[in-house]
Every structure is written in structure tokens, then in C-alpha cells.
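>>> This is the structure alone, sequence omitted:
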């Protein structure tokens, strides 16, 4: 097995929205904002090469939305998904599986594109199975008013229409996935049944944090995004997870932290806190 970080560019979101009730005087110490109160966030994906499987976790925002849509998010797409895959020697048609942590646009938008004459939407990865989970799929395709702007039908419905969609079965909060050395934690605070992959790699547990922990600045329990649908549940889920991560020395892979690819956490008298941050290659070579 080999694992590769995949950069797909950055975007900007309001700092207050990203930190909820926490005052700017506190969150800006780790995530400084620009003059418009916007912070820069990565859309970092993960690629797993395992035998004849090439598994991509999340896909970034993609490029099919309107200019008006993208103008809200100040994209810097110097590293696109396709370019990052090509740099490693892989093509789009080689991807066998696309695992979507959840279906918010910045996580799944890169899964679907316009065809050559922009008359029809089609899947980006023609030979891949797209993996979601049924609870979340139903939640996303019949969205509540709060999340409606994040669940875009053009990102989601073509996956089903293509016949390439399958579901990871949720059995409790932690289950084996269909892949080797790959378990899934289900959490419900950010959105219903978000999937957090736990990958057993080089004698370590590598955890793809998705939106359970967007950045190192979100480690203290009250630092919960305003986007979360159930913030109190997020606090409980994050607290339980971070206790385990500290005890088991898990490597946390940060999808949205624009500075830090990975981090370790530890128990302190103030609770779980950042132990160290590092690049993926410095841990796994």
C-alpha cells in the first residue's frame, strides 16, 4: 500500500463561520483573516494505491460551477485535482474508487464535470465506484434549509444517474469498509453520517479528518464551525475522538488546514491539545 496527499487548491471562508461562537481575538491566533474576515482553507484529498485499487478520498470543489458561485470563495486553483494526480503518474480513468466523506460541495464537487460541449453533466472518474452512505445520501438529496446551499444537486444526482454509486453500510458508529486496512467512523454533528476514514498504514493509524477537525486551530472542544448542524453533538464526537487519538498516537490528516498537512495531539491539563504538526512525507516518507 502507498498513500499520497492530493492538493486541489484553496478557497476562502468567513473566519467567524468557521469558528462559531469563539471570538475572533482567539481563533485569529491560529487562523489569521484578511481584511474581509476571510481565512484561507485547503481542499486536500488523499489517494490510496493498494494492489489493483486506486482509491481517492474526496475530490475538492471541481470547476463546473458558475463564475458567480466561485466569486464567493476566492479559489486559488494552482494545483487542480487532475494536475496533482498526473504529477504522481496517474490518470483520471485509473481511479477505481472515490470515497466521499460527505456531499458538501467542497468535498464532492470534483466528482462531476460538464461534458465537452457543456450539454450534460458526467462523472469525472469513468471507471470508479463512488462510495457514500445511505443515511447521508438521503439527507443530502432532501436537504434541510440550513444545508441546502452546500448540497448542490449537480454535484450529487449524476453519481446515481451514472450507475456508479454504492453505499458503505453503517453498522453503529464504527465499521469496516469495503477496502483493506480501512475502517470508518460515522459522526453526525457536522452533518448526518459523515464518514471519517481510519487507515492502518506503516504501523500507524492515519485518520482523514474531513470536517470533524478542519484545522489544528479547531482542536479545543468549543472551536466548532457555525456550519455544523448539531454543534453540541460535534463537541461530544470530537472530544471522544481526540481522547482516542491522543492515547493511540493517531496521525490526523487535515483536509482544510492550509498550512499543516498532518498533526498529532496529546493530553494536557487543559484537555487534548496540539502535540506537533508535520508534513505527510516527514512521517511516512
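Arrived safely. Remember, predicted model here, so these are calculated numbers, not experimental data. Numbers count the residues shown, from 1 in each chain.
>>> Could you use CA atoms for every contact and neighbour count after this?
Will do.
>>> helices or strands up against whichever helix in the chain runs longest?
Longest helix of the chain, by residue count under DSSP state H: helix 231-248. Other elements packing on helix 231-248 under the criterion 3 or more C-alpha pairs under 8 Å, 6 or more residues apart in numbering; DSSP states H and E are strand 262-268, strand 271-278.
>>> For the last one, buried residues please.
Going by neighbour count (16 or more other C-alpha atoms under 10 Å), the buried part of strand 271-278 is 272, 273, 274, 277.
>>> Need the nearest residue in space to the last one, chain neighbours excluded.
What it means is residue 277. Nearest residue to residue 277 in three dimensions, chain neighbours excluded: residue 263, at 4.1 Å (C-alpha to C-alpha, 6 or more residues apart in numbering).
>>> Tell me which two of the buried residues of strand 271-278 sit farthest apart.
Checked with C-alpha to C-alpha, the buried residues of strand 271-278 reach their widest spread between 272 and 277, with 14.3 Å between them.
>>> Quickly note the distance from residue 209 to residue 62.
Here the criterion is C-alpha to C-alpha, to the nearest Å. By it, residue 209 lies 20 Å from residue 62.
>>> and the gap between residue 215 and residue 209?
9 Å.
>>> shared neighbours, these two?
254, 255 (C-alpha atoms under 8 Å, 6 or more residues apart in numbering).
>>> Compare neighbour counts for those two and give me the winner.
Per other C-alpha atoms under 10 Å, whichever of residue 215 and residue 209 has more neighbours is residue 215, with 26 against 21.
>>> one more structure, for comparison:
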């Protein structure tokens, strides 16, 4: 198995929204804001090469939305999925599976693109299956008013209409071994219903793709919960359980949204779980 970080693009989000009830005087220590209160955010995906399979976890925002839409998110940098894949000798047509942690636009927007004459949409990975789960698919396709702006029809339905959509099993407990894709999944419901956190066994390490369960290093303290979360008290419980497990088992936490820190480990302290070490993907994935 080989792992590759795939940078799909950087953007900015309001720092207050990213940290909920936590005062700016605290969160700006780890996530400094610009003059408009916006903080740096990444859309860092992960590519798994194993045997004949190339599995891409999440796909970022994509590029099919309007300039007005992207104007809300202050895109910055030169990253793209195509350039990142090319760096490692791959093309999007080589991807066999796209695993979506959840269907918010900044995690799955790159899964769908305009067709050639821009009269409709088509899967951006023509040879891949797209993986979600039935409960989250229903949640996303019949959205509540709070999340409606994050679940965009054009990002979601073309995967089903093309016949390329597949669903993972949903466990009775919190984790399962997904025999189809070869990694465990931790299901977290605080951010959105049935968000999936992959746990990948890589050599002697466990790599956890943190998605929105832990967006950045600054979100490690338990009360530091995003204002976007639909069930913040549940997020508290899920974070506590997961981070304690991560500290006890020395998980390597792959941060999708931290623009400046790729991978971290955590440790237990008298104040709770805290940052242990910061790593680069080049160091861990060699």
C-alpha cells in the first residue's frame, strides 16, 4: 500500500463559524484570522494505492460552481486534484473508487463536473465507484433547512444517475470493517448524520482521515466545536471518545482542513487530550 496527499485547493472560512462559542481571543492563537475574520482552510484529500485499486478519499469543492459562489470562500493557492495526481504519476481516469466522508460541497464537489457543452453534469471520475452510505445519502438528498446550502443537488445526484454510486454497510456500533475498501470506518453523527472517518492500516501505523470530526489542530480541545455542526453536544462525546482512542493507540491524524499542518499525533494530559507532534505526509508515507 502507498498513500499520497492530494491537495484539491485552499479557501477561507469565517473563524467564528469554525469555532462556534469559543472566543476569538482563544482560537486565533492557533488559527489567526485576516482583517475579514477569515481563516485559512485546506481541502486535503487522500489517495490510497493498493493492488489494482486507487481509492480517493473526498474531492474538495471542484470547479463547476459560479464565480459568485466561490467568491464567498476566498480561494487561494494553486492546488488542484489534477495537478496533485499528476505529481504522483496518476490521472483522474485511473481512480477506481471515490470514498466520500460526507456530502457537504467542500468534500464532494469535485466528484461531479460539467459535461463537455455545459448542458448538464457528469461524474468527474468516469471509471470510479462513488461510496457513501444509505442513511447519509437520504440525509443529504432530503436536507434539513440548516444544511440545505451545503448539500448541493448538482454535487450529489449525478453519481447515482450514472449508476456509479455504492453504499457501505452501516454498523450497529461505531466502527466497522469495510471489506470492500479494506479499511475501518468510524461513524460520527455530530457534524452531520453518518459522517464516515476512515481508519487506514499503513505499515505499522493507523492513519485516521479526520474530515470534519477534527478540522484543524486548533480544534483539539473538546469545547472547540464548529458552529456548522448539527449536534454539537454529540460532537463533544464523539471527539472525546475518538481522541482518547487516538492517544492510547498513537493514531496519526490526517487533517483535511488544516492548511498548515498535515498530520498530527495527540497525547493525554491533565487538561485532556492535547497535541503531541506535527508531521508531514512525506515523513509518514515514505
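Done, it's in. What you see is a predicted model, and the numbers here were worked out from it, not measured in a lab.
>>> circling back: now the helices and strands packed on helix 231-248 of the first structure as JSON lines including distance to residue 126 of the first structure?
What follows is these, written out as JSON lines (distance: least, C-alpha to C-alpha, whole Å):
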{"stretch": "strand 262-268", "distance to residue 126 of the first structure": "30"}
{"stretch": "strand 271-278", "distance to residue 126 of the first structure": "34"}
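>>> quick one: which of those is nearest residue 193 of the first structure?
Using C-alpha to C-alpha, those put strand 262-268 closest to residue 193 of the first structure, at 23.4 Å.
>>> helices or strands next to the closest one in the packing?
Using 3+ C-alpha pairs under 8 Å, 6+ apart: strand 262-268 of the first structure touches helix 231-248, strand 251-253, strand 271-278.
>>> Among those, show me which one is buried the most.
Of all these, strand 251-253 carries the top mean neighbour count, a mean of 25, counting by mean count of other C-alpha atoms under 10 Å.
>>> that older thread, got the helices and strands packed on strand 262-268 of the first structure as CSV, with distance to residue 284 of the first structure columns?
As requested, these are exported to CSV (distance: least, C-alpha to C-alpha, whole Å):
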stretch, distance to residue 284 of the first structure
helix 231-248, 17
strand 251-253, 10
strand 271-278, 11
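>>> re the thing from before, for residue 27 of the first structure, find the nearest of the helices and strands packed on helix 231-248 of the first structure.
strand 271-278 (14.5 Å).
>>> Give me the mean deviation of the helix or strand following that closest one from the second structure.
Next along the chain after strand 271-278 of the first structure, taking DSSP states H and E as the criterion, comes helix 280-284. Its matched residues in the second structure lie on average 1.8 Å from helix 280-284 of the first structure after superposition (mean C-alpha distance after the TM-score superposition for the first structure).
>>> Check the offset of helix 280-284 of the first structure from the chain's centre.
19 Å (C-alpha atoms, centre = their mean, to the nearest Å).
>>> What lies in contact with that helix?
For helix 280-284 of the first structure, the surrounding residues in contact (C-alpha under 8 Å, 6+ apart) are 5, 202, 253, 261, 262.
>>> pretty sure the third one is touching residue 208, no?
Same thing as residue 253 of the first structure. Yes - counting by C-alpha atoms under 8 Å, residue 208 is a contact partner of residue 253 of the first structure at 4.9 Å.
>>> In the stretch 101-250 of the first structure, what residue spans correspond to helices?
Using DSSP state H, counting those that start in this stretch, the helices found in the stretch 101-250 of the first structure span residues 105-108, 134-141, 153-161, 231-248.
>>> Could you export those to TSV, including columns for distance to residue 176 of the first structure?
Shown next, in TSV, are those (distance: least, C-alpha to C-alpha, whole Å):
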stretch	distance to residue 176 of the first structure
helix 105-108	22
helix 134-141	16
helix 153-161	23
helix 231-248	17
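>>> Of the ones you listed, which is nearest residue 25 of the first structure?
Closest approach to residue 25 of the first structure among these (C-alpha to C-alpha): helix 231-248, 20.8 Å.
>>> The closest one vs the second structure, average offset?
Looks like 0.2 Å for helix 231-248 of the first structure (mean C-alpha distance after the TM-score superposition for the first structure).
>>> and for that helix, what are the contacting residues?
Counting by C-alpha under 8 Å, 6+ apart, 187-190, 212-213, 221-222, 224-225, 228, 251, 264-267, 272 sit against helix 231-248 of the first structure.
>>> Next one: residue 70 of the first structure from residue 82 of the first structure, what distance?
Counting by C-alpha to C-alpha, the separation of residue 70 of the first structure from residue 82 of the first structure is 19 Å.
>>> higher neighbour count, those two?
Neighbours per residue, other C-alpha under 10 Å: of residue 70 of the first structure and residue 82, the larger number sits with residue 82, 18 against 14.
>>> So that one: helix, strand or coil?
helix (DSSP: H, G, I helix; E, B strand; the rest coil).
>>> What is the neighbour count of the residue lying closest to residue 27 of the second structure once chain neighbours are set aside?
Of all residues not flanking residue 27 of the second structure in the chain, residue 218 sits nearest, at 6.7 Å (C-alpha to C-alpha, 6+ apart). For residue 218 of the second structure, the neighbour count with other C-alpha under 10 Å is 20.
>>> what about residue 218 of the second structure, distance to residue 55 of the second structure?
When residue 218 of the second structure is compared with residue 55 of the second structure (using C-alpha to C-alpha), they lie 28 Å apart.
>>> Then residue 222 of the second structure?
Taking C-alpha to C-alpha as the measure, residue 222 of the second structure falls 31 Å from residue 55 of the second structure.
>>> These two - which one has more neighbours?
In this view residue 222 of the second structure and residue 55 are compared by other C-alpha under 10 Å, and residue 55 has more residues nearby, 22 against 16.
>>> and that one, that one's in a strand?
Yes - Residue 55 of the second structure forms part of a strand when assessed by three-state DSSP.
>>> so who does the residue nearest the centre of the second structure touch?
In the second structure, the centroid-proximal residue (C-alpha atoms, centre = their mean) is residue 211; its distance is 3.2 Å. Listed by C-alpha under 8 Å, 6+ apart, the contact set of residue 211 of the second structure reads 101, 197, 255, 256, 257.
>>> pretty sure the last one contacts residue 216?
Yes - with contact defined as C-alpha under 8 Å, residue 257 of the second structure reaches residue 216; the gap is 5.9 Å.
>>> who wins for proximity to residue 28 of the first structure among the helices and strands packed on helix 231-248 of the first structure?
Between these, strand 271-278 lies closest to residue 28 of the first structure; by C-alpha to C-alpha that is 16.3 Å.
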